[in-house]
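**Q** A structural model of the following input is requested.
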Amino acid sequence: MLAALAVGLAAILYILVVGLLARRVLETPIGWPRAIIVGLVVFVASVSLLRAVELGSGLLAPAGSLAVDRVIFVLFITVAAGWTVACGIGILVALELVWPTRHFGGPVAAVKAFRARRRRARRYAQVLAIASRHGLGPLVHGGKVSDAAAWLPGALVDALNEAGVTFVKFGQVLSTRDDLVPPEYTRALATLQAGSSTVAWDRIRTVIEQELGGPIDATFASIDEQPLAAASVAQVHTATLLDGTEVVVKVQRPDAAAQVRADVDIILRLAARIEERTDWGSEYGVVDLADGFAAALNEELDYRIEAANMTALGRIADESESAAIRIPRAFEAVSTARMLVMDRVDGEPIGASADRLSQLDPELRTELAKGVLDAVLEQALVRGMFHADLHPGNLLLTADGDIALIDCGSVGVLERSLRERIAALLLAVINDDDIGTTDVVLLVAEAADDTDRVALQRDIGRVLTRMQVSTQTGRIFMQLLDVLRDHRLAVPPAMTLAFRTIVSLEGSLRRIDPDFDLVETGLARVPHFMRRMLAWRRVLGAAEATAAVAAVQARTMPRRIDAITSSLERGTLGVRVRAFEGTDERSWIGSIVAQLTTTLIAIAGIVTAAILVVSDAGPFLTANVRTTAFVGVVIGLAAFLLLFRSLRVAFVRRRR
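**A** Below is the predicted model of the structure:
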């Protein structure tokens, strides 16, 4: 009984020692479950090892009594136990290299993580249930649906509507991708722009009063309880201000923010898993796409951003050469994060205006599409701020025959230098100039030193050649982005957003004019806007700014020249190297040197230990072991511990 208790206590002590020393040597937390398992296995093996050391080293006489001094016996057993600990640490190092410990950050973090996983699992189950309820279950689970062409698009729209904000927004994006989605689906998904389910007035009224901080009649003379439209994130009601101005009130759905956060969390995790486990996910940058989609959704939840964007775009529209578009005025004084008040515009989305558009003269439809494109190109190329979400639901055909742009939550901003290069790029593209396009691309995007520029030009040339006979120019722009990504060129996000806007705009313009050609009738206007960008006033202003900077620099030149010549005369001129001047840089260099030193010492120790162990020189410490061999074993133990730590620092990415 006492012997079993002693063995048990020894096993517990051994496990603690192995676990704590492994953490100390590796400087990283190691999960106790694996430390316990490894400790038990090595402890069982160490019992046989210690017995073999006792018998093989001559510590015990044949009768079982000690054949050496007690001090020597303790030293041998201690070193042998040390090697068993080293073996345990080595196994833990190998496990950490192959299967790093996952850290949960304590009980509180573990509980929070569990609740988050439970919410995600519940949401997963909810989405799958919605899909099954609308007959999409076989598709979700990889099965087949027979005779689905007639009813599947409508069922998909119903399922997305019921799934909530994020999935409705996803459907809206797909409705503009005629290059990816069949026509029957894009037509059905277009109804998502104005076909979302409504929210009861009592809940909407509560949101309005919370945002106003008081009763509704303190701000509005009247408000219609019946919604004018129900969008993916908000619901719109007509109202009248106290001064008689007719407005619409865009109110965020009560559960929109929470639903978006839950769905975005699911989307980001799925994107990370897809990019990690698939080649196409990494190639197309699924995580970056998901991050951009998430950022756009989060911006849509703050209507103060949209109000500011409407004011800026409205100013651009008022000063524009094109009168084809209008931007509703935002009343920023009474708008809040969850409520936006703006001018009332009589019209309907072009995605739902097929009958009315069909009654217009074809030439008028073409001119209307040209005017919209002109206005958007002027926003992007001349003014540098453009509406970046131009799907058919955000373009309203007004009673006057104009187009009003709504939902200004997502805008793009292009600095002047980038605008000039994008304009030059478009000019090269529409002229089928692969050399010029490549040159401009290399000015816009960051290329690595090993970029094959000949192959890049060849791939760009293929895209431009296909564009000459393509009926979907927007798709060509996405193919051009794919070429840049394949050649690992770092494209500015604003440029990517501009190209994606062209894709969305082309889908919207084709609803206005089905025969609209973005190259022949649209991008041919680029030279006009480039001339406006390079107007003599702008060029003169840029020249004046450059001259002013040069003048300031010229005034400091005499003093700099005098300082250099004075230093030459005194013989004190020197060159200061600023590399590794910062604290972080010095710390990094110090860690590299320390790691290298530790590794070299460990290797030298192992070599020394091997030489001493096989050496025949020196007196015998026991009947079978020489003193030099015993010293070599001790040195080898210390060297292996140092090597474990060095390997851990060098090859295992620390989890922070």
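**Q** CA only for contacts and neighbour counts going forward, please
**A** Will do.
**Q** Quote the end-to-end distance of stretch 141-159.
**A** Stretch 141-159 has an end-to-end distance of 16 Å (Cα to Cα, to the nearest Å).
**Q** so how far is the longest helix anywhere in the chain from its chain's centroid?
**A** Taking DSSP state H as the criterion, the chain has its longest helix at helix 536-570. Counting by Cα atoms, centre = their mean, to the nearest Å, helix 536-570 is centred 42 Å from the centre of its parent chain.
**Q** before we move on, what about stretch 584-592?
**A** Worked out by Cα atoms, centre = their mean, stretch 584-592 lies 29 Å from the chain centre.
**Q** The nearest residue to Ala239 once chain neighbours are set aside and Pro328, how far apart?
**A** Of all residues not flanking Ala239 in the chain, Ile223 sits nearest, at 4.0 Å (Cα to Cα, 6 or more residues apart in numbering). Distance, Ile223 to Pro328, using Cα to Cα: 19 Å.
**Q** ranges for the strands of the protein?
**A** 220-223, 229-230, 234-241, 246-252, 325-326, 339-343, 347-349, 385-387, 395-398, 403-405, 411-413 (DSSP state E).
**Q** Next, count neighbours for Thr176.
**A** 24 (other Cα atoms under 10 Å).
**Q** what's the spacing between it and Arg510?
**A** 10 Å.
**Q** again with Ser417
**A** 31 Å.
**Q** hmm, back to that, output the strands of the chain in JSON lines, with distance to Glu319 appended to each entry.
**A** Output for the strands of the chain, formatted as JSON lines (distance: least, Cα to Cα, whole Å):
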{"stretch": "strand 220-223", "distance to Glu319": "31"}
{"stretch": "strand 229-230", "distance to Glu319": "30"}
{"stretch": "strand 234-241", "distance to Glu319": "27"}
{"stretch": "strand 246-252", "distance to Glu319": "23"}
{"stretch": "strand 325-326", "distance to Glu319": "11"}
{"stretch": "strand 339-343", "distance to Glu319": "19"}
{"stretch": "strand 347-349", "distance to Glu319": "23"}
{"stretch": "strand 385-387", "distance to Glu319": "13"}
{"stretch": "strand 395-398", "distance to Glu319": "20"}
{"stretch": "strand 403-405", "distance to Glu319": "15"}
{"stretch": "strand 411-413", "distance to Glu319": "18"}
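**Q** Please provide the structure for the following sequence as well, for comparison with the first:
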Amino acid sequence: MGTNGIRRLNRYREIVSLLVKHGFGYIVQEVGLTDTLTLKDRLISDFKQGNSQEMGYRLRHLLEELGPTFIKLGQLLSIRSDLLPVEVIRELELLQDHVNQVSINEIKDKIQLEFGQAVEDIFVRFNETPVGSASIGQVHEALLPTGQEVMVKIQRPKIKETVLADLEIIKDLSKMMENHYDWAEHYHITDLMDELSESIKNELDYMKEGRNTETIQLQFENHNGIKVPEIYWEYTTAEILSMERIDGIKITEIQQLNLTPEEKRQIADRLIESFVTQILREGFFHGDPHPGNIHYIPETKQLGFIDLGQIGRLSARKRYDVTTLMIGLMNEDTDLIVKAMYRLTYVPTSVDNKRFYDDIDRVSKKFSHTPLGEWNFGLTINELFSISHNHQIYIPTDFMMLGKTLITLEGIISDINPSLNLLELAKPYAQQLLVERYNPVKFGKRLWNDAEDMAESFTKIPGQLEEVLQKTSEGDLKVKISVHELDDIFTKIDRLSNKFSFSLTLLAFSIVVLGLIVGATFGTNTILTSIHALEVGFVIAFMMFLWIIYSIIKTGRF
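**A** Down below sits the predicted model:
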């Protein structure tokens, strides 16, 4: 076994040991990893499940002890309110990077390795005391030769190797869970973990974070009220990111400034406007807008966005559907809400459309008598996700991230001024989007694009039909049938066979009776005629006929 294999095996043992320590031993036992435990771990293993709050508490501490990869995984899972109980979600939202600072010598060695120069030769000044230390990177203040104050994010030494190894293990564990738990297979845990793993890998590449920052910056290049830090590419690599320093306070700390209600409303309005631009106009938005990542700059009265490693993306079609959902919620239009939910999620063929519509309608009517300014948008979104979950509808991670982002924004706005409401602030922008949607030029362009898609689909039909006919003639046609459809097919086969059995039985009965009648008519002198075989045979044949008919009818498949 190579070095990587040994490292992976040791990491497996560490993970399994911590699972048992924090009360998740039953998972270890059921997926067949008990053999990796030491005798001590087996003796202390506890296979008892607690309630949701206790489980969430234990899960949070387990992930924190497992390290940066699992902390990031837990933070990303905290947006999956469709899969996890609310008590678990609340605990995952408390996940913190409890890590030690990287020594300044290691930081300097890392910088020299990346740039081929000593720190003193790159920066005029480099503050050896970090302003922040997280599981993946550590941030230091520095001064460039140009006189620009910057924040330098340096990736922890060897963290990439650790994270990538952990992600491989997570992939293995998710496959094991799908093999042992029906719910894991139903919710495509492997696919979900692949999505989350991709998000974590993206955060390891600071070049991507730099490009994300520039993209958001371009969205607001003509907006004086939004500040996004400039990236200094000459001092940036995949593992070191140098960006403009933004001086400000957390947006939730503006209470310290004694602002007037009107000024607070302007700040909240600007925040909503910025995210309407990101989400509904550009389809590229800050995926982690917690208060620490949104600053308020009192001197310029600007909002500053930082830490853009986690980004949400929405295609043009999804932006259209999200707008439809927002308009449906504001206008209490169940048809629009259902239409948008169907387009934004993966709906199985087995879903009961009427029941789903009725459940959405119930939520719509529940809030229909609530003034817009008092409407709890986060509660509404969570109810929509819960209904989808109950109907076994899968919600993609990008839609979940969007929901989480909007709920976080609602909380920030409430902290700024409890009397303000997200939907009330967003309504003017939604109305503007509605007007733009039916703009004759844009409407015509959308119709033209749809017509092009339909024309392209039609042109493919002859080729697809020819391919099906060719495979059929060659006996190579494969048909995919779901379990539900397979059961229907077997039912139909049973009905056909039962009808066939009924016909044969009726024919046999008729032949027997006919034979007996012929024998009695021609007066053939046999032992059968001497014992009234006609009557006896008729009775026996009739009883058999009734028994077969009863058996067929009893199956309910006739």
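**Q** Superposed, what's their TM-score?
**A** The TM-score (TM-score structural alignment, normalised by the length of structure 2) is 0.66; 444 aligned residues with a Cα RMSD of 4.6 Å.
**Q** still on that earlier bit, among Ser417 and Arg510 of structure 1, which residue is more densely surrounded?
**A** Neighbours per residue, other Cα under 10 Å: of Ser417 of structure 1 and Arg510, the larger number sits with Arg510, 17 against 9.
**Q** Apart from its neighbours in sequence, what residue is nearest that one?
**A** Distance criterion Cα to Cα, 6+ apart; nearest residue to Arg510 of structure 1, sequence neighbours excluded, is Phe516 at 5.8 Å.
**Q** can you count the residues close to the one you found?
**A** Using other Cα under 10 Å, Phe516 of structure 1 has 22 neighbouring residues.
**Q** so who does it touch?
**A** Thr366, Ala369, Leu509, Arg510 (Cα atoms under 8 Å, 6 or more residues apart in numbering).
**Q** Among the strands of structure 1, which comes closest to Ala113 of structure 1?
**A** Of all those, it is strand 246-252 that lies closest to Ala113 of structure 1, at 28.5 Å by Cα to Cα.
**Q** For that closest one, grab the matching residue range in structure 2.
**A** Under TM-score structural alignment, strand 246-252 of structure 1 corresponds to residues 149-155 of structure 2.
**Q** what residues does the matching stretch touch?
**A** 107, 110-111, 136-144, 239-245.
**Q** Return the residue of structure 2 aligned against the residue nearest to Ala239 of structure 1.
**A** Match for Ile223 of structure 1 (TM-score structural alignment): Phe126.
**Q** Flag every buried residue along stretch 288-304 of structure 1.
**A** Ala290, Asp291, Phe293, Ala294, Leu297, Glu300, Leu301, Asp302, Tyr303, Arg304 (16 or more other Cα atoms under 10 Å).
**Q** should've said stretch 491-509 of structure 2
**A** Under 16+ other Cα under 10 Å, the buried positions of stretch 491-509 of structure 2 are Thr491, Asp494, Arg495, Asn498, Lys499, Phe502, Thr505, Leu506, Phe509.
**Q** what lines up against Met544 of structure 2 once you look at structure 1?
**A** Counting by TM-score structural alignment, Met544 of structure 2 has no partner.
**Q** Mind telling me what element Met544 of structure 2 is part of?
**A** Following DSSP states H and E, one finds Met544 of structure 2 within helix 533-555.
**Q** Against which helices or strands is that helix packed?
**A** helix 483-521 (3 or more Cα pairs under 8 Å, 6 or more residues apart in numbering; DSSP states H and E).
**Q** how about the helix it packs on, aligned to which bit of structure 1?
**A** In the comparison with structure 1, helix 483-521 of structure 2 aligns to no range at all (TM-score structural alignment).
**Q** Distance from the chain centre to the next helix or strand after that helix, please.
**A** Using DSSP H and E, the helix or strand that follows helix 483-521 of structure 2 in sequence is helix 527-530. Remark: helix 527-530 of structure 2 is offset 81 Å from the chain centroid, using Cα atoms, centre = their mean.
**Q** Against which helices or strands is helix 527-530 of structure 2 packed?
**A** Partner elements for helix 527-530 of structure 2 (3+ Cα pairs under 8 Å, 6+ apart): none found.
**Q** As a check, name the ranges of all helices in the stretch 101-250 of structure 1.
**A** For the stretch 101-250 of structure 1, the helices defined by DSSP state H, counting those that start in this stretch cover 106-133, 137-140, 152-163, 165-174, 183-190, 201-212.
**Q** As TSV, those with mean neighbour count and distance to Pro33 of structure 1 would be great.
**A** Below are these laid out as TSV (neighbours: other Cα atoms under 10 Å; distance: least, Cα to Cα, whole Å):
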stretch	mean neighbour count	distance to Pro33 of structure 1
helix 106-133	14	15
helix 137-140	13	38
helix 152-163	20	41
helix 165-174	21	40
helix 183-190	20	51
helix 201-212	16	50
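**Q** can you tell me which of those comes nearest to Met385 of structure 1?
**A** Going by Cα to Cα, the one of these nearest Met385 of structure 1 is helix 165-174, 21.0 Å.
**Q** The closest one vs structure 2, average distance?
**A** Here the mean offset of helix 165-174 of structure 1 against structure 2 after fitting is 4.7 Å, by mean Cα distance after the TM-score superposition for structure 1.
**Q** looking just at contacts, which helices and strands does that helix meet?
**A** Using 3+ Cα pairs under 8 Å, 6+ apart: helix 165-174 of structure 1 touches helix 152-163, helix 183-190, helix 256-277.
**Q** mind checking which of those is nearest Asp361 of structure 1?
**A** When these are ranked by proximity to Asp361 of structure 1 (Cα to Cα), helix 183-190 comes first, at 22.6 Å.
**Q** List the contacts of the nearest residue to Phe640 of structure 1 once chain neighbours are set aside.
**A** Distances taken as Cα to Cα, 6+ apart place Ala602 nearest to Phe640 of structure 1, at 6.6 Å, with adjacent residues excluded. Residues counted as contacts of Ala602 of structure 1 (Cα under 8 Å, 6+ apart) are Ala638, Ala639, Phe640, Leu642, Leu643.
**Q** Quick check, the second one in contact with Thr608.
**A** Right, Ala639 of structure 1. No: assessed by Cα atoms under 8 Å, Ala639 of structure 1 is found out of contact with Thr608, at 9.6 Å.
**Q** Compare those two and say which is more crowded by neighbours.
**A** It is Ala639, of Ala639 of structure 1 and Thr608, that has more neighbours when counted by other Cα under 10 Å, with 23 against 17.
**Q** ok, back up a step: which one in structure 2 is aligned with the residue nearest to Phe640 of structure 1?
**A** So Ala602 of structure 1 corresponds to nothing, using TM-score structural alignment.
**Q** What separation is there between Ala602 of structure 1 and Ala129 of structure 1?
**A** Counting by Cα to Cα, the gap from Ala602 of structure 1 to Ala129 of structure 1 is 60 Å.
**Q** Many thanks, I have nothing further to ask.
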